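Q: Okay, predicted coordinates and the sequence, questions at the end:
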Amino acid sequence: MVTSKLRVLILTALTAAICVVGSTIKVPGFITTAALDSAPAFLSVVYLSPIYSGFAALLGHFATALTSGFPLGIFHILIAAEMFAIVTVFNILHKKGFSIVKWLFLVLTNGLISPIPFYFIISPQFYFASLPSLLIATIINVVVVILIMPVLNKILRQWKVLNL
């Protein structure tokens, strides 16, 4: 029999693996490494605790950076930390039942706020050049999650996976 802790670790690893698959689906852009690596981490709020969802997102971003050739170098550590924080808070909002606020938070933080450090670190031009593809990738990830989340929630309840 699989223990509860082992089940959580397995689900986290599987989520991170699916994030890696999503990292290979790039959203074209001038400077960014935007991809569909976030959707699995966003979906994991249904079956993982906030920290584990955040960790899956962090790993997903590193996979995107790796498959893009690390164009921002060490700054990908900052982006991965931001992804960890965004998905962790998104998970908390989801678990507390903030059904509309969680989606607004996700689009605003992931699509507009998270690249703000690069406004100062690199340049305002870099920030504004990265926004279109990052915002489009965020919206695509969110739409995928909005469509799949109710189905996934129902399936996991039927399989009793949500009783962690």
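A: The structure has been received and is ready for your questions. Numbers count the residues shown, from 1 in each chain.

Q: all contacts plus neighbour counts: C-alpha atoms, from now on.
A: OK.

Q: tell me the contacts of the closest residue to Asn110 other than its chain neighbours?
A: Nearest-residue entry for Asn110: Thr138, 6.5 Å, with adjacent residues in sequence omitted and distances by CA to CA, 6 or more residues apart in numbering. Thr138 is in contact with Ser38, Val107, Asn110, Gly111, counting by CA atoms under 8 Å, 6 or more residues apart in numbering.

Q: Next, count neighbours for the last one.
A: For Gly111, the tally of surrounding residues (other CA atoms under 10 Å) stands at 20.

Q: which residues does the closest residue to it other than its chain neighbours contact?
A: The shortest distance from Gly111 to any non-neighbouring residue, by CA to CA, 6+ apart, is to Leu135 (4.3 Å). Under the criterion of CA under 8 Å, 6+ apart, the contact list for Leu135 reads Val107, Asn110, Gly111, Leu112.

Q: So which of these wins on neighbours?
A: Most neighbours among these, by other CA under 10 Å: Asn110, with 22 neighbours.

Q: quick one: that residue and Val87 touch, right?
A: No - distance between Asn110 and Val87: 9.2 Å, which falls outside the contact criterion (CA atoms under 8 Å).

Q: Pasting the second one now:
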Amino acid sequence: MKSKKMAFISLLVALTAIGAAIKIPSNIGSVALDAFPALLAAALLGSQAGAIVGGMGHLLSALLGGMPLGPLHFVVAIEMAFLAVVFALLYRNGKKWQAGLLFVLGNTFAAPLPFLFLMGKAFYLSIVPSLFVGSVINTIIALVIIPRLSSVVELMISKKKASR
């Protein structure tokens, strides 16, 4: 991986810390605007970068939020990495709205499914509404920013120097 690409991935992971500070009201307290950097990485840099930012970004966000789910946040980090990979595959194949819709549905309904069995129906039902709102906002932010950053990131990461 090139050093410029690694630096951009690090910047996006750090951006999750800023998103982690912007919370969506929830019974759990861990839903935040920390997913859009993973979607940016997935669309602009590919599935591997999206997975790294999604997983590491969630762990950073959870750590800053006080780890309310404890070690179960590692499960969520794996889920976020997977959702970022799926988003990248769809988005980079021209299916932008499908990528966004699948991310929202996956993050809202599929990602908390393990908690349905571990913590019960009440937990699942209490987290779904705030996950939906957070997922929609994160996805809209990403879908608005990605086209505006794509040429900048391409210039920044490419080996070619910009002509002056």
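A: All right, it came through fine. Keep in mind it's a predicted model, so treat the numbers as computed, not measured.

Q: Return the residue of structure 2 aligned against the residue nearest to Gly111 of structure 1.
A: Leu135 of structure 1 maps onto Phe132 of structure 2 when the alignment is built from TM-score structural alignment.

Q: In which helix or strand does that match reside?
A: With elements taken from DSSP states H and E, the one containing Phe132 of structure 2 is helix 121-157.

Q: Can you verify my assumption that Leu113 of structure 2 contacts Leu125?
A: No - look at Leu113 of structure 2 against Leu125 with CA under 8 Å: they stay out of range, at 10.3 Å.

Q: Have a look at the two and say which one is more surrounded.
A: The residue with the greater number of neighbours, taking Leu113 of structure 2 and Leu125 and applying other CA under 10 Å, is Leu113; the counts read 17 against 13.

Q: contacting residues around the residue nearest in space to the middle of structure 2?
A: What sits nearest the mean C-alpha location of structure 2, by CA atoms, centre = their mean, is Ala35, with 2.8 Å. Residues in contact with Ala35 of structure 2, defined by CA under 8 Å, 6+ apart, are Thr16, Gly19, Gly54, Gly57, His58, Ser135, Asn138, Thr139.

Q: same check, this time on Pro28 of structure 1
A: When contacts are counted by CA under 8 Å, 6+ apart, Pro28 of structure 1 is found next to Ala34, Ser133.

Q: Which residue of structure 2 is paired with it in the alignment?
A: In structure 2, the position corresponding to Pro28 of structure 1 is occupied by Pro25, as judged by TM-score structural alignment.

Q: Same check on Ala41 of structure 1?
A: Under TM-score structural alignment, Ala41 of structure 1 pairs with Ala38 in structure 2.

Q: what do you get for Val161 of structure 1?
A: When structure 2 is aligned by TM-score structural alignment, the residue opposite Val161 of structure 1 is Met156.

Q: surely its match meets Lys4?
A: Yes - if you go by CA under 8 Å, Met156 of structure 2 and Lys4 touch, sitting 7.4 Å apart.

Q: Okay, and the residue opposite Leu64 of structure 2 in structure 1 once aligned sits in which element?
A: With TM-score structural alignment defining the correspondence, Leu64 of structure 2 maps onto Thr67 in structure 1. Here Thr67 of structure 1 is covered by helix 50-68, with elements defined by DSSP H and E.
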